[in-house]
Every structure is written in structure tokens, then in C-alpha cells.
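Participant: Attaching a predicted model along with its sequence, questions to come.
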Amino acid sequence: MALDIQTVPCLEDNYAYILRDAETGKVAVVDAPEAGPLIEALEARGLGLDLLLITHHHPDHIDGTAELRAKYGCEVWGGKADAHRLPPLDRALEEGDDIAVGASTGKVLDVSGHTVGHIAFHFAGSDAVFSADSLMAMGCGRLFEGDGPMMQTTMEKFLNMPDSTIVYSGHEYTQSNMKFALTIESQNADMLARATRIDSARERGQPTVPSSLAEEKATNPFLRAHVQSVKDAVGLPDGSDAEVFTEVRRRKDNF
């Protein structure tokens, strides 16, 4: 049975997620930008909180941790490589570790690049990956700590997931990401169609996250460094995927 997943907007443009396992009633949250909206969302559904999963150490993903732990007594799990700069962890996670929310099981992925030690949570049985600031809708996180080859390795992990996977990322950055993506592949029909949908959704105040991995593979330039049209567009027709990714990221940083 798949997880029931609720998107919770936090801060100015962050997203956190409530995961409920229908079989057991166990509840987890992915990231805690702030406690208030998550407590409100949990209480509206009459839910407690058993587990908080943390993706990386940035304050806009962990600042609500202490308040949630104090209120619910939840366990806090996060990356072992990040443990020295995370709130105290009940379990330190590494790539390949199994995790469970009740009867719903997932895997931990190392998705370093945005930060070194960033992790994601892939629940294949629910067609869900919680990628935070690694893979984002039509983009990827700025490389504050990693480099292009490292982040290209991360992107390849997402490319290897089924198209049916839904990407639950950390921010509402899609519209600005889309504007940049169109500078790389201005004639990409999938991208042009998605741009229309994104603009329409934002005009109505609707979120553009989560997104489908099929859509990301077709329109996200950071997942397309292996595509010849992208290599050509950045002037690296014979470049390696890592070289092309690095050039796309450089252009985004200066966009």
C-alpha cells in the first residue's frame, strides 16, 4: 500500500511533506523548515508524528526540528556525514540504508552536490522520492559544497529511477528555473508546453511541486547533460556528461 503524502508549504517558498502509512497509521515528516505549519497540518488531520527525516543541514530545512521533537517525541533521522551540523540524531543514515514508515519501506540515497552529505529518501513502492535541494522541479540546487561531477553523479541516480516516480523537492523555484531552461532548449516542445502550465499554475497561486520524473527527464536541463541537443546548446558537442552539466550549472549561476 502506498504512502499518503501531503505537501506543506513553509517559510516563503519551502516545502515539507507529511507521510502517513495507511496500514499502520505511522506518520513521518520530511524536513522541518518551521514547526508551525506542520503542527497545524498534523492537527487538522488528527495525526501525531513518529519520525522526522532530514535531508541536509541548511537552516530552512531543520529549524523546526526542536519544536517538533518537543511536542511529539518523534525520532529524528538524518545523514551520518552531516551529523556534526544537524540537530541530535536518533539514527544516522548512509546510502543504501533501509528506512521504514510503518509498513512502507524506502532507501537512502547520497545526493551530494548542493551540500556534501545531502541525502534523499526513495520509497519505490510509493513511486516517491524526496529530493529536497538536489533534484528540483526544472532545476537543481546551487553547488554550495560539491562540484559539477559530483552533482552529475547524483543526477544519474535520479535518471535511473522509473519515469513514474514523483519528485517531492524542497522549494517553489520552478518558474525561475523554467525561464533559465528555455535558454538552453528554446525549441523543446515538452519544455514549452510545461512553461505554459507552470505560468498558469502560478497565476492561480497553485504549487508546481511535486513533479513527475518523466516530466523532469524531458524538460530539466540538469537531467539532460547526456542529450546531444543540450551538449550542442552549450558549445560542448563532444563533452562528457559531467562537463556539460558543469557548464549548464555555471550558466544558471550567472542567469
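Facilitator: The structure has been received and is ready for your questions.
Participant: contacts, neighbours, all on C-alpha from now
Facilitator: OK.
Participant: all helices of the chain, in order?
Facilitator: 35-44, 59-62, 65-72, 148-159, 174-184, 189-203, 213-219, 228-233, 241-253 (DSSP state H).
Participant: Let me have these in TSV, extended by mean neighbour count and distance to residue 53.
Facilitator: Converted to TSV, the helices of the chain look like this (neighbours: other C-alpha atoms under 10 Å; distance: least, C-alpha to C-alpha, whole Å):
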stretch	mean neighbour count	distance to residue 53
helix 35-44	16	13
helix 59-62	19	10
helix 65-72	16	10
helix 148-159	20	19
helix 174-184	18	24
helix 189-203	15	28
helix 213-219	21	22
helix 228-233	17	35
helix 241-253	19	28
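Participant: putting a second one here so we can go through both:
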Amino acid sequence: MSRTGSNQTPNRDAEMEFTSVVGTALRPVTSRLGEIQQRLDSIAANIQNNTVAAHEGMLQSHLRPLRDGQTEIVAEISQRLTPLNNNIDTLRSQIITTNQCLDELGRSLQAARDDVVNAQHAALVKFCQSYNVSCGLGFIHTFKIIPFVGADGTSQLPSAFGLPLLLNTCVINNLTDHQLNQYMERYGIQVETNRSTQLSKLREFIGCMPPDDFTSYGVAIFPFLIGGLPYLSFLFVAALVSGCGSWILMSL
């Protein structure tokens, strides 16, 4: 019996010691759990106090002035927009007027440009005509070519349109009816039904001396005379060398 009692005493002491150790170890954990519980209670209280219902009155008090002043704000905005709309209408009218002025200025500039181009072309025509008058029939000194002027004001030689250049009267007289009509139209000369009349007007336009100032015989033999002058000069020199020169001079 005494042995059994002695065995139970150490076991009880060990159990008490274990309980004491566990209690000591769990005491900080229990303390922390208490602190966490207090914080959770505080958070729950704050959540309960910060509900929409709790702040509904405050929100309504802040929104009421905005709601009441909405009509006044809209009216004030409309009042301030009215001058801006009037200014926009005025600016739009000014833009339309400015565009009209620019269009008119563009037309005036185009007309002035056309006048300058026409004046330049007229001066060129006068120059060529004055020069061509002194060229006779154009066999020794060829005629200056009067260019065509397009609708855009650019100048082009007749050769660009497949037409022969009017360098002398032979070229003019040998023009086909189609070529002659092309020259008349592009030079702005009135087209006639009579070919000889058209040739006369074309010669007059380029400054060629009218054929009426020459006899038809002179016009026909003029190229041959020009071509035969070197041959006649050679014969005259040969006659002088052969001793017949004095006889030729006496006969003249």
C-alpha cells in the first residue's frame, strides 16, 4: 500500500508541473487573443456607426444646395452662352465675307495674269511681225516663228502640233488645206472659204510682205536668181581670165 501511494505522488507532481509549463507557454497567446478580440469589437462598432443610414442626413444636407441651385446654374450658363453664340454667328458671317473677297481676289489675279500673258504674246507678235517685214520672202533671212498660245498661257511652236514652220513664202504656199486651217484657228485669224484669201491673211499676220508688192514673175524666178548668182559670178571671172572680160564690159 505504501508503495502504491509513493508512485502516485511523483505522477501528480509531474502532471502539475506539465500543466504549469503549458499554462506559462499559452499565457502570451491568450493575452494576444484578448487584444485581437478587443480590436475586432472596436472595428465592428466603427462599421456599425459608419453605415449609409448614419450618414444619410449629412449627404442630403450637402446635396440639397446643389439640387436647389441646379436651375440657377443652368440659367446662368445659358445666359453666358448667349453672347458666345452671337459671336460665333458674327464670326461665321465674317468668314463667309472673307471667302467671297478671296474668291473675288483670285478672279482678279487670274484676270490680271491673263492680261499679262496676252500683253506678252501681243508684244512678241509685234516683234516678230516687225522683223519679218524686213525679211522679204524669207529666202535669205528666214521669218521668225510666232508661237501658239494655249488656254493656260503657255507658248508652243507650231512644230509641236505637227505643223511645218513658216520660214518663208514657199512653206506658206505649200501648206495643205488642213494645215492652213490649223494655222488660221490657232492664230485666231478668221477662216475664209477662199484659199488665196486665207494665205494672204496668214502672210499678213506673220509680217510677210504682201505678194501684191511683187510681180508673179519676180516671185517665181527669185529663188532661181538667188541660186544662180554664184554660177554667174564664176562665169564672169572665167571670162575675165580668158581675155573676154573687156568685151563683156563694153557690151554692158
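Facilitator: The structure has been received and is ready for your questions. Bear in mind the structure is a predicted one, so any value in this text is a computation, not a measurement.
Participant: TM-score for this pair?
Facilitator: The TM-score (TM-score structural alignment, normalised by the length of the second structure) is 0.18; 72 aligned residues with a C-alpha RMSD of 5.4 Å.
Participant: quick revisit: looking at the helices of the first structure, spot the one closest to residue 128 of the first structure.
Facilitator: helix 213-219 (9.5 Å; C-alpha to C-alpha).
Participant: and that closest one, what does it pack onto?
Facilitator: helix 189-203 (3 or more C-alpha pairs under 8 Å, 6 or more residues apart in numbering; DSSP states H and E).
Participant: what is the orientation angle of the helix it packs on with helix 174-184?
Facilitator: Between helix 189-203 of the first structure and helix 174-184, the angle comes out at 150 degrees (axes from the mean of the first three to the mean of the last three C-alpha atoms, to 10 degrees).
Participant: got JSON lines for the helices of the first structure, with distance to residue 130 of the first structure too?
Facilitator: Listed next are these as JSON lines, based on distance: least, C-alpha to C-alpha, whole Å:
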{"stretch": "helix 35-44", "distance to residue 130 of the first structure": "17"}
{"stretch": "helix 59-62", "distance to residue 130 of the first structure": "13"}
{"stretch": "helix 65-72", "distance to residue 130 of the first structure": "17"}
{"stretch": "helix 148-159", "distance to residue 130 of the first structure": "11"}
{"stretch": "helix 174-184", "distance to residue 130 of the first structure": "16"}
{"stretch": "helix 189-203", "distance to residue 130 of the first structure": "21"}
{"stretch": "helix 213-219", "distance to residue 130 of the first structure": "12"}
{"stretch": "helix 228-233", "distance to residue 130 of the first structure": "26"}
{"stretch": "helix 241-253", "distance to residue 130 of the first structure": "21"}
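Participant: which stretch among those comes nearest residue 98 of the first structure?
Facilitator: helix 148-159 (16.6 Å).
Participant: related to what we said a few turns ago, and residue 15 of the first structure, which of the helices of the first structure is closest to it?
Facilitator: Between residue 15 of the first structure and those, the tightest spacing by C-alpha to C-alpha is seen for helix 59-62, at 8.9 Å.
Participant: If you count contacts, what does the closest one end up packed against?
Facilitator: Against helix 59-62 of the first structure (3+ C-alpha pairs under 8 Å, 6+ apart) you get no helix or strand.
Participant: Which of the helices of the first structure sits closest to residue 123 of the first structure?
Facilitator: helix 148-159 (12.7 Å).
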